[in-house]
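Q: Mind looking at a prediction? Sequence and model below.
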Amino acid sequence: MASTDSFGAKGTIQAGGAEHEIFRLSAVEGAERLPFSLKVLLENLLRTEDGANVTADHIRALAGWDPAAEPDTEIQFTPARVIMQDFTGVPCVVDLATMREAVTELGGDPTKVNPLAPAELVIDHSVIIDVFGRPDAFERNVDFEYQRNKERYQFLRWGQGAFDEFKVVPPGTGIVHQVNIEHLARVVMTRNGQAYPDTLVGTDSHTTMVNGLGVLGWGVGGIEAEAAMLGQPVSMLIPKVVGFKLTGEIPPGATATDVVLTITEMLRRQGVVGKFVEFYGEGVGAVPLANRATIGNMSPEFGSTAAIFPIDDETVRYLKLTGRPAAQLELVEAYAKEQGLWHDPSREPVFSETLTLDLSTVVPSIAGPKRPQDRIELSSAKQAFRTVLVDYAGAPDQTDPDDAASTPRPSVDESVEETFPASDPAAPGSDTQDEAPHATTFSAAEGADGRASRPVTVTLADGASFELDHGAVVISSITSCTNTSNPSVMLGAALLAKNAVDRGLAIKPWVKTSMAPGSKVVTDYYERAGLWPYLEKLGYHLVGYGCTTCIGNSGPLAEEISAAVNEGDLAVVSVLSGNRNFEGRINPDIKMNYLASPPLVIAYGLAGTMDFDFETQPLGTSPDGTEVYLRDIWPTAKDVQDTIDSSITEEMFTNDYADVFAGDERWRSLPTPEGKTFEWDPESTYVRKPPYFEGMAPDPSPVVDVSGARVLAKLGDSVTTDHISPAGSIKADTPAGQYLVEHGVEKRDFNSYGSRRGNHEVMIRGTFANIRLRNQLLDGVSGGYTRDFTKDGAPQAFIYDASRNYIDAGIPLVVLGGKEYGSGSSRDWAAKGTALLGVRAVIVESYERIHRSNLIGMGVLPLQFPAGETAESLGLDGTETFDIAGVTALNDGSTPRTVHVTATKDDGEKVEFDAVVRIDTPGEADYYRNGGIMQYVLRGMLRS
């Protein structure tokens, strides 16, 4: 639709050998003073102004942005494109395929259901590290990947042919966010004769990595992404923008990873949830693009919506290095300068808040053992490990850990990090959401140095024998988009490996090593630099091009090691170069997870334990008897830069991405269904038609209040989407495992929840089933269990089984929770599963942005306790029956600020309070009235 152009902003620009229509920001008074990110939004409104969804008043409101004001003005942002990974992308394509059938049933044309914005999906989440430490690891892991995921891949190949504007990057190519910055990102888009800023939403929270290129985008749930693909704008409030000034340069010995862990800690402390972060100042020009991408990547760990750098010479240099055409480079520079989007370090925009970091003050760091914002200076890592070990390994005379879970937690604002003892399981923001320490109490022996110790002797199949103890590093993995896109840390790790091999050092025999680059370009420059042999000598063979360990695809530990860990109830450790280290995420045998730069990942593999001080303890002894310390093998900044300069070329990118959508022979030879609608296989356990549109009428039914609801789960603080959404391996004795067995699937072929996201039957059964979930309706029980109040005595039951009984009895459900509900990855199934379990409302103390939005997108009402109140302070224990009145006010076209909640106890006592309605924009209200975003979009398509 053409813009109504109320401001006369439409014009043209000559660049890259062509003329392009543009909408000049200079036509709007006040535009020049805005931060970079808001200028991008302003252009978006100018270009999409239609007088209805986007009006002149919206444009004036954005141009007149008050940096000090609380966000209260809704705008409609239309992203230029959508990017997906396969775990979250498969359900999107399943839903699009289902929409085609629904349109047909309601009398529409199914071929009209297509992405209206370019949509690209990169298959990167499915490879698992089954094989490692050997030359054929990559080929064998990819073979396993295809065996496990054949049905899903066939379905995606069908989608690639059936839908317009939809492309798939096949397996074994790279990680979505690295492929995005190295190839897919345009920085300036050209389409239908127009040039405009490249913007996007993605079905992965780390979509913000592209912010390093000056591309505004962030992670959304799959539900929101589907709507964006179908032309629906993203409803949002004009945000606050936090200016982050960078000065100085990174000192020797520190890495980009150390910088980003420092920034994560600073911004978490500042409180940036729901805000944009924008980097500015003289120091920006000295930050390499790869470092910018590393920083942007961690935006979800800050809590910000985006963390963006402006466009400048460094942006264009990177685009040239990565093989973008000369015409595109010319357009990017010309457009950015014409629109005032080119970075001018002498100009300081107005920001809502500002912070400054002198990069010269950054020191080597790690983060853990369970949250990315918990930075630890490397020099203090040994003592920090010992301090928290008691929480994971138990200690003599320790009280029952379940007693700790009942300790009332202090009330703090969601954006403020309070300081608590590391041993306090009730600390706000704790990923354990009020979970007691994992290990049962035992009388652990104390070493001479006072630390807990419980050594277990292990003998491997090859005859190697050793003792395994608390703190043993059993996984050392270079993985994840955060760091594998950054040559400085990747080549730094390889040079450290070379120096270690030259000094005669070796990885400890209990360490599972892996190298999973983010694109084939990394392999190319490792080969050109001659560094692969040294990495492989230490066991860091190529295992796949994918997210692997960072998303829980670390694969199993050796049987002997796994047995020893479980026999001794050992608190062992993973060290990975990733961005997420939540409990239960990396490997079911591992309780403590630490994030580190790639060189430090190898260093900890050499040390073999977290109970290690690199400054005072040697990593080993060279053949001549000399003790070797980390400082002896750490590469200099000059060595790293010289290697970058000599080993990375533009041709690597152009060659590796020349035919990126074609795939290898495995991909091309997959038998692929044809046709405009998908032929669902009724026997499939991977891809099934979901029930979202069953019985849907052309017009929505009126919204109704909630009456007689029961509590499905009562949860604590920082319940992440990892706790809610099905993830990881499927156990045979769970509802999902039982379903697969009933459908003839052998246990060895269960695969992971992520691989089965296209089957709602599996995913419903895995929702709220995380082994670390602590439902406070039960005492001392973790995992996917609840009390079933449809039965006499309300016995313990699987959450899925109880939900079926409630649905059969016509009883709606609610979930109660604490602070930061739904933090973590943008998992659409955390909301889809919640809705399909029969949950009508969620009542918590605070939400993280994406999950709250996704709940609305699935027709679930997000509510908050009154300020300062909690379930505990109100005396709610989850056994009550809930009535929620006032929801019907939405039928009048408005959104109530509060609804009245009445919780009735068994003895008739009533607890009443007004819950805050967290439907934050009129657009979200429309989605809720329609029963969800997909129903809203489908009805809109039928009307048009």
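A: Received it, and whenever you're ready, just let me know what you need.
Q: CA only for contacts and neighbour counts going forward, please
A: OK.
Q: Could you say which helix or strand holds Phe244?
A: Using DSSP states H and E, Phe244 falls within strand 241-247.
Q: same question, Val259
A: Val259 is part of helix 256-270 when elements are defined by DSSP H and E.
Q: and that helix, what does it pack onto?
A: helix 289-297, helix 299-302, strand 365-367, strand 375-377, helix 487-502 (3 or more Cα pairs under 8 Å, 6 or more residues apart in numbering; DSSP states H and E).
Q: With mean neighbour count added, can I get those in TSV?
A: Below are the helices and strands packed on helix 256-270 laid out as TSV (neighbours: other Cα atoms under 10 Å):
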stretch	mean neighbour count
helix 289-297	26
helix 299-302	28
strand 365-367	27
strand 375-377	21
helix 487-502	24
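Q: Dump the ones you listed to JSON lines, plus distance to Gln154.
A: Output for the helices and strands packed on helix 256-270, formatted as JSON lines (distance: least, Cα to Cα, whole Å):
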{"stretch": "helix 289-297", "distance to Gln154": "30"}
{"stretch": "helix 299-302", "distance to Gln154": "32"}
{"stretch": "strand 365-367", "distance to Gln154": "39"}
{"stretch": "strand 375-377", "distance to Gln154": "43"}
{"stretch": "helix 487-502", "distance to Gln154": "34"}
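Q: for these, which one sits closest to Asp624?
A: The closest of these to Asp624 is helix 487-502. By Cα to Cα, the value is 11.9 Å.
Q: what's the following helix or strand after that closest one?
A: strand 512-515.
Q: re earlier: what distance separates the helix holding Val259 from the centre of its chain?
A: In terms of Cα atoms, centre = their mean, to the nearest Å, the centre of helix 256-270 is found 17 Å from the chain centre.
Q: Check it against this one:
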Amino acid sequence: MTVGTEEYTIYSLHATGVDGVDRLPVSLKILLENLLRNAESPFVEEGHIAAFEQWLEKGYSSQDIAYHPVRVVMQDFTGVPAVVDLAAMRDALARLGGNPGDISPQIPVDLVVDHSVTVDYYGTEDAFEKNVAAEYARNGERYGFLKWGQEAFDNFRVVPPGTGIVHQVNLEYLAKVVWIRVEGGEKTACPDTCVGTDSHTTMINGLSVLGWGVGGIEAEAAMLNQPVTMQIPEVVGYELRGELREGVTATDLVLTVVEHLRTHGVVGKFVEFYGAGLAHLSIADRATIANMAPEYGATCGFFPVDDETLAYLRFTGRTSHEVDLVRAYAQEQGLWNDPSHRPARFTEILSLDLSQVEPSIAGPKRPQDRIPLARAPHILAGKEGRDTTGKISVPLKDTGGSLSHGDVVIAAITSCTNTSNPAVLVAAGLLAKKAYEKGLSVSPRVKTSFAPGSQVVTEYLSRADLTPYLNRLGFTLAGYGCTTCIGNSGPLNRDISQAIADHGLNVAAVLSGNRNFEGRISPDVKDSYLTSPPLVVAYALAGSMHVNLQEDPLGRDAAGTPVYLRDIWPSEGEIQEYIRKNLSPKMFSQRYASVFAGDDRWNEMAVPRGNTYAWNKDSTYIQAPPFFDDITSPPRDEFVLKQGRILALLGDTVTTDHISPAGAIPADSPAGKWLQEQGVSPAEFNSYGSRRGNHEVMMRGTFANIRIRNEMLADVEGGYTIHIPSGRTLPIYDAAMAYGRENTPLVVIAGAEYGTGSSRDWAAKGTRLLGVGAVVAESFERIHRSNLIGMGVLPLQFQKNDGRKQLQLTGREEISLRLKYPEPAAGMTVYMDIAYENGQSRCCELTARIDTAGELHYFRHGGILHAVLRNMAGQ
């Protein structure tokens, strides 16, 4: 294919021989091209390509395929442990007699440091500088380790702290839509594809780049040229019609989509958007919808290439040749969206009329629990289940004023979900301007912060002269990172925390993020609500979730006249005019020209050198993990678990935040006690997320979320269990260690949607290190199921109408597991023998959620990385 003066080799979909290839969804065409281009891989078989014809007939297929992404993206919370694993693999390969240097990424890997900045300082114009200084003081060792990795490994780049959020940097700079590989002087063009160690890697689907989140373990394997094994997915066609009404934002739209698709059920499926409504959605709007695919449960939410894609590439500073290449390739390969053509063959079709979307928020504990803004106070009163109408009023001695049920104590404009969208950020700035001009202000008890996903955001807000108004309401720049959305909201004022604890106050956080699970945003705040950036500002002004923003005034002006949200809400025309005048392609080109450079702190950091890492045994941040200590042992030929105990009996929708928290480390927790034993004071704990390079901290933090509920203990929150047979109530870590000393194998029993949420590999790593051999649940979220297999833990699913309640499990039972077949197979049946405390017994059948032959191969080796190491060593 020739574009301009350049000639490219392509792997033509028309030459596959697949009958009806033009009718495949675009996302499946990309998978098909991937197989065709990697046909010489030992993992790709001829039947993989032929299976797409079967998919076209039925709309689904049980065929396993081997998917080779073009590149990997990571953030530092998940990226640091991935680099730790690679460093440990070098040591292990040396023990097996191999060359440690062979362990290096074989495909491009970009890591963006964005998860470690905490909102310690806020509301002042020097907050950013202070937060970055604190970030380096806490994380210098981790950052030095990443710099070592950047020098030690090939194909590995690091975007330093204070630059942006991985998904926004990916959208605005890293993504190409069409990727170019140069080998032997030949240029091959192919679809840009990626996997990432963060659930919201899906955001890049808004720019027609197929990508989704995987666990760190799976990403490490992809780096080492191992495929992502998967079944050809079902694809749900989601037709968008009409256009959004005045005053309705992309955030309102995505919360509606999340509710719709989560209710319908799309776990493990692709969702592909099409229809006339696409013409009315910018790439930023589409990226907002694609970002929250994990919240609606899909593997990805994909948008095909069209003129809007090309316009965004031009707008963000990509070259004219890159844009021409995308157009030519997409049209040649049938990846171009043409509304005049009949829709692709989808597994099923859903639709949404954009004109019916209304202003909304979501919460207080799940993103899919959408609440129409007009009905919010009424619904919230019902959800809270008790009188929280503000009758309790606790004076705040230091902060000033008082605190009541339902008051807002955190208001954060944060997260790649919305800060990648100029329309909602300009709307927030204009709302702040109009509010300030009306004389409105934010109560001191509200912790306000602004953490955009790229430096471009602050530049265009400053050029538009909106920054001063955001600053005056307290929304000063806190950092370029995930902050509140990942739980790095920082501490509340001491008197506020004390009032909440002493009086059991049910206060709230509002944030423009994508996650609001229990215990995630702040240990002091039980209720968290997702909203658009302008509504974050509005709720900060109102100060309470009990204010009806569509009917009640936000405050009064200098003359005492009530000021309503409708009085200061900017029009769509006004927003677009600000964008037109204040954003330019040059802005993106200049900001990203030095994206890998870093500031003086980064460049002056001392870096250890060497082919292998010099581990510091006294470090509380970076330690060699024990995962490969048994690497010289042969792969297992059987799975046996006899007379095991239940470590935890858990309910529905247990998230990876519950299993492996990312926020504050309590001083009285097993992890907190261990850190203090190492001489680390509570003030220097940092967070669980920042210490993911140290297994000693992370295994102690597994199942340690302050809001997790073990059904073995009635009315108890937190990571506790009952040790059997002693009957002692212990932290789960302490109980697991006791069972380990007694050589008692362990299982975890759970309800539906186990492992929903972030692609947190430590949720699986910690489970393994506690000695858990199997997790039995009613259903699994995709990424966590894969992660468990990647760590050699067996995911088992109850069959038919069985479950923990139907089997009347209390957690005191003795559990044995045995395979039905002599030889393990994907999807095998496993028997679970239950010995009840009263002497009775029962047997039930479980399905092993090892779904592909590749996953079975990894499981038998004890994990993905074990299989890779043994293969590299020739064993």
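A: Great, that's in hand. Remember, predicted model here, so these are calculated numbers, not experimental data.
Q: just to revisit the earlier point, could you check the angle the helix holding Val259 of the first structure makes with helix 289-297?
A: If you take axes from the mean of the first three to the mean of the last three Cα atoms, to 10 degrees, helix 256-270 of the first structure sits at 30 degrees to helix 289-297.
Q: with the second structure superposed, average distance for helix 256-270 of the first structure?
A: On superposition with the second structure, the mean distance recorded for helix 256-270 of the first structure (mean Cα distance after the TM-score superposition for the first structure) is 0.9 Å.
Q: rewinding a little: quick one: distance of the strand holding Phe244 of the first structure to the chain centre.
A: 23 Å.
Q: Output the contacting helices and strands for that strand.
A: strand 276-280, strand 353-358.
Q: now the first one: which residue numbers in the second structure?
A: Looking back up the chat, that one is strand 276-280 of the first structure. The alignment of strand 276-280 of the first structure onto the second structure (TM-score structural alignment) spans residues 270-274.
Q: Aligned against the first structure, show me the partner of Ile708 of the second structure.
A: Aligning on TM-score structural alignment places Ile708 of the second structure opposite Leu773 in the first structure.
Q: One more: Arg318 of the second structure?
A: Aligned by TM-score structural alignment, Arg318 of the second structure pairs with Arg324 of the first structure.
Q: Also Ala777 of the second structure?
A: Looks like Ala777 of the second structure aligns to Val844 there (TM-score structural alignment).
Q: So for that match, what's the nearest residue that isn't a sequence neighbour?
A: Excluding the flanking residues, the one nearest Val844 of the first structure by Cα to Cα, 6 or more residues apart in numbering is Gly817, at 4.4 Å.
Q: Give me the neighbour count for that neighbour.
A: For Gly817 of the first structure, the neighbour count with other Cα atoms under 10 Å is 27.
Q: Go through the helix holding Val259 of the first structure and flag the buried ones.
A: Buried residues in helix 256-270 of the first structure, counted by 16 or more other Cα atoms under 10 Å: 256-268, 270.
Q: Tell me the counterpart of Thr513 of the first structure in the second structure.
A: Aligned by TM-score structural alignment, Thr513 of the first structure pairs with Thr448 of the second structure.
Q: ok, its match to Ala374 of the second structure distance?
A: Thr448 of the second structure is 24 Å from Ala374 of the second structure, where distance means Cα to Cα, to the nearest Å.
Q: go on, Lys581 of the second structure?
A: Distance from Lys581 of the second structure to Ala374 of the second structure, by Cα to Cα: 33 Å.
Q: Please say which of the two ends up with more neighbours.
A: A count of neighbours by other Cα under 10 Å puts Ala374 above the other of Lys581 of the second structure and Ala374, at 16 against 11.
Q: Skipping its backbone neighbours, what lies nearest the more buried one in space?
A: Excluding the flanking residues, the one nearest Ala374 of the second structure by Cα to Cα, 6+ apart is Gln550, at 5.9 Å.
Q: Checking my notes, Val72 of the second structure in a strand, right?
A: Yes. The assignment for Val72 of the second structure is a strand, going by DSSP: H, G, I helix; E, B strand; the rest coil.
Q: Do you have the strands of the stretch 351-500 of the first structure handy? List them.
A: Under the criterion DSSP state E, counting those that start in this stretch, the stretch 351-500 of the first structure contains strands at 353-358, 365-367, 375-377, 445-446, 452-453, 456-459, 465-468, 473-478.
Q: name the helices or strands packed onto the second one?
A: Right, strand 365-367 of the first structure. If contacts are counted by 3+ Cα pairs under 8 Å, 6+ apart, strand 365-367 of the first structure sits against helix 256-270, strand 375-377, strand 592-595.
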